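# this one's structure only:
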């Protein structure tokens, strides 16, 4: 039982980390495009 729960928690943490990483990458790309448009 506890093993299954820890697996779910791990999966949830991975998903949360991936979402945060994707958001950071999207913002970085957005700023790159904006810098490129200004120049």
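Cool, got the structure. Everything numeric here is computed off the predicted structure, so don't read it as measured data.
# When you work out contacts or count neighbours from here on, use the C-alpha atoms and nothing else.
Noted.
# Just give the number of residues close to residue 27.
Applying other C-alpha atoms under 10 Å, we find 11 residues neighbouring residue 27.
# A further structure is provided below for comparison with the first:
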């Protein structure tokens, strides 16, 4: 089971991080424009 799960996790974590970074950038950009 873990042999199947580990590669999926290692592949999906960078994708999740990219999504989080994009959300953070959009969030900060909105706040900078609002102020």
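That came through fine. These figures come from a predicted structure and were not determined experimentally.
# Could you measure from the aligned residue in the first structure for residue 30 of the second structure over to residue 29 of the first structure?
Aligned against the first structure by TM-score structural alignment, residue 30 of the second structure finds its counterpart in residue 35. With distances taken as C-alpha to C-alpha, to the nearest Å, residue 35 of the first structure is found 10 Å from residue 29 of the first structure.
# Can you give me the distance of the match of residue 30 of the second structure to residue 23 of the first structure?
18 Å.
# swap in residue 5 of the first structure?
As judged by C-alpha to C-alpha, residue 5 of the first structure and residue 23 of the first structure stand 27 Å apart.
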